[in-house]
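S.K.: Sharing a model prediction with you, sequence too.
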Amino acid sequence: MTVNQTFDQYVKDFEETFSGWDFSFVSETGRIQSGALSWSYGSQVLPYVRRADSLLDMGTGGGELLSKLLPLPEKVAATEGYEPNIPLAKERLEPLGVRVAAIKEDSKLPFEDDEFDVIMNKHESFSAYEVHRILQPGGTFITQQVGGYDCRQINEAFGSPENVYENWSLEAAVHGLRQTGFRVKEAKEEFPVQRFYDVGALLYYLKAIPWQVPDFTVEGYKEQLLDVHHHIEKHGYFEAKQHRFFISSVKV
């Protein structure tokens, strides 16, 4: 098989179905591998989930993570803003007693003041003011975020505009939370490496993360994709740096 034939085979991966927040099509085969963080979000949130009387999971995706944190509190809700994920989340979580709320705006959540004593958030945007409103005094907001410098090497390789969230960082998030009335207990920020071992894995990633390269199409970036393909053929992988930060905070 020629190089171009191999490339054409990988391009077909852009048509693969992506649902929920499931990267197993490429991650379980080792086609994408990510460096380890010094913390585990799941291990961090689990003790809070076990002690909570009322819990909200913001940006639950298809409910994949929340459904694995059993037993859940008696009162638990989840939000999701990406329409294709909403039926998946309801199917997975409603049998567990979770109220799944479809949302359109971070600043307008369908919950009462002081409704939850724990709010967890993994890779979901948020309004610090709205989180403060629905969290009980003394309650915990715990989040892991994707920072604005995430995988910017992809943008550089494609000559595409920078990530629209490039100013989103640990410093910015901590400042916003403190200004809103939170006491930050713990804050960490790291840049682990992520490697793509074939261009099809990169295409699948870009389909799942469309905001990385907002104007992306295969035809529009075919020349750059071929360059990445040749780079991988020569070096074995294409490498980018992720941007992750973690915050545990209390409403005061």
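M.R.: Arrived safely.

S.K.: When you work out contacts or count neighbours from here on, use the C-alpha atoms and nothing else.
M.R.: Noted.

S.K.: Report the contact partners of the closest residue to residue 249 other than its chain neighbours.
M.R.: In this structure, residue 249 finds its nearest non-sequential neighbour in residue 184, 4.2 Å apart by C-alpha to C-alpha, 6 or more residues apart in numbering. Contacts for residue 184 (C-alpha atoms under 8 Å, 6 or more residues apart in numbering) come out as 174, 177, 178, 247, 248, 249, 250.

S.K.: which among those residues end up buried?
M.R.: Buried members of the contacts of residue 184, counted by 16 or more other C-alpha atoms under 10 Å: 174, 177, 178, 247, 248, 249, 250.

S.K.: Of those, which belong to strands?
M.R.: 247, 248, 249, 250 (DSSP state E).

S.K.: Could you double-check that residue 11 sits in contact with residue 202?
M.R.: No - if you go by C-alpha atoms under 8 Å, residue 11 and residue 202 don't touch, sitting 9.6 Å apart.

S.K.: and here's the other structure:
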Amino acid sequence: MTRSFEELVAEAEAVSVEGWDFSWLAGRATEQRPSWGYQRVMSERLARASAALDIQTGGGEVLAGAAKLPPLMVATESWPPNVAKATALLHPRGAVVVADADEPPLPFGAAAFDLVTSRHPVTVWWEEIARVLRPGGTYLSQQVGPASVFELVEYFLGPQPEHVRRARHPEDARRAAEEAGLEVVDLRFESLRTEFFDIGAVVYFLRKVVWMVPGFTVEQYRDRLRELDAAIRERGPFVAHTTRFLIEARKGESRKGEPSGRVP
């Protein structure tokens, strides 16, 4: 039996949105994955690292999927429920989870890590990344690109100005990395198809990814949600496009006589 609008919405409002696990959306939404396979690439790099830092680890789910962690593995996270979840998931793997406000400075000394990773960071403090990397060390990150899922954003908020649509552009990341003294050795971008099969999936997504429609509540947007529910039932899935980019940046080797913790 087809469930009603009210039933789907009530279910999506009641479910927990802690952590960064989207398994609740199985069968209700799909998102095409980037061709480079961040989890695989990250795992390969971690297996070769001696000391690594994962910034904004969320609930630790992505890091926990690595087959092998380095002898020293640290993760940072700012949201208390995620700190608790990541701790429970990563401590058995020998990783330390540090509660951090996601504002500079990072709570680590200079040249502490040979690898820094981050999947979908909200903010990127390039100077701090350069500072905590050892000479020859690497930053590897998959990030949300410009105007990601904006078909859904603009359905609720209306057309967004160009500077908002362009935010998080990969070329801006390249420029910021280079200004911090890092050499960008890989930069790839893809636009990926995303589909929402019922209105519950939309509600869950907007509750979990809170920056898409800031302050989203079902009550505030109930009329628009009803209209979207009717459109999905009549015409099929709501289609949007997720944007992602992969960036890899390397810190140069120290010059003779230069302190190893200094950004070149």
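M.R.: Looks like it arrived, so ask away. Remember, it's a predicted structure, so these values are computed and weren't measured experimentally.

S.K.: Looking only at neighbour counts, state which of residue 11 and residue 202 of structure 1 leads.
M.R.: Shown here are residue 11 of structure 1 and residue 202; by other C-alpha atoms under 10 Å, residue 202 has more neighbours (25 against 20).

S.K.: Help me confirm that residue 190 of structure 2 is found in a helix?
M.R.: No - using DSSP: H, G, I helix; E, B strand; the rest coil, the secondary structure at residue 190 of structure 2 is strand, not a helix.

S.K.: That one pairs with which position in structure 1?
M.R.: By TM-score structural alignment, residue 190 of structure 2 lines up with residue 190 in structure 1.

S.K.: Just give the nearest non-adjacent residue to its match, would you?
M.R.: What sits nearest to residue 190 of structure 1 in space, not counting adjacent residues and going by C-alpha to C-alpha, 6+ apart, is residue 244, at 5.5 Å.

S.K.: how deep is that neighbour tucked in, by neighbour count?
M.R.: 21.

S.K.: got it, and residue 90 of structure 2?
M.R.: When neighbours are counted by other C-alpha under 10 Å, residue 90 of structure 2 registers 20.

S.K.: just the strands in the stretch 101-250 of structure 2 please.
M.R.: Secondary structure of the stretch 101-250 of structure 2 (DSSP state E, counting those that start in this stretch): strands located at 113-119, 133-144, 182-196, 238-251.

S.K.: what helices or strands is the last one leaning on?
M.R.: Packed against strand 238-251 of structure 2, as judged by 3 or more C-alpha pairs under 8 Å, 6 or more residues apart in numbering; DSSP states H and E, are the following elements: strand 133-144, helix 150-157, helix 170-179, strand 182-196.

S.K.: thinking again about what came up before, and which of the buried ones among the contacts of residue 184 of structure 1 is nearest residue 137 of structure 1?
M.R.: Nearest to residue 137 of structure 1 among those, counting by C-alpha to C-alpha, is residue 250 at 8.0 Å.

S.K.: Looking for the alignment partner of that closest one in structure 2.
M.R.: Using TM-score structural alignment, the partner of residue 250 of structure 1 in structure 2 is residue 250.

S.K.: ok, now which ones touch that match?
M.R.: Taking C-alpha under 8 Å, 6+ apart, one finds 136, 137, 138, 139, 182, 183, 184, 185 in contact with residue 250 of structure 2.

S.K.: If any of those are buried, put those into a PyMOL selection.
M.R.: Filtering the contacts of residue 250 of structure 2 down to the buried ones (16+ other C-alpha under 10 Å) takes a single PyMOL command:
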select buried, resi 137+138+139+182+183+184
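
S.K.: any chance of the contacts of residue 250 of structure 2 in CSV, plus distance to residue 165 of structure 2?
M.R.: Listed next are these as CSV, based on distance: C-alpha to C-alpha, whole Å:
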residue, distance to residue 165 of structure 2
136, 34
137, 32
138, 29
139, 26
182, 26
183, 26
184, 24
185, 26
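
S.K.: Can you tell me which of the contacts of residue 250 of structure 2 carry over to structure 1?
M.R.: Checking the contacts of residue 250 of structure 2 against structure 1 (both residues aligned by TM-score structural alignment, their matches' C-alpha atoms under 8 Å), the contacts still present are 136, 137, 138, 139, 182, 183, 184, 185.

S.K.: whereabouts in structure 1 does stretch 135-154 of structure 2 align?
M.R.: The aligned range for stretch 135-154 of structure 2 is 137-156, by TM-score structural alignment.

S.K.: Enumerate the positions of the matching stretch that are buried.
M.R.: Buried residues in stretch 137-156 of structure 1 (16+ other C-alpha under 10 Å): 137, 139-155.

S.K.: Without its sequence neighbours, what residue ends up closest to residue 56 of structure 2?
M.R.: Nearest non-adjacent residue to residue 56 of structure 2, counting by C-alpha to C-alpha, 6+ apart: residue 77, 4.7 Å away.
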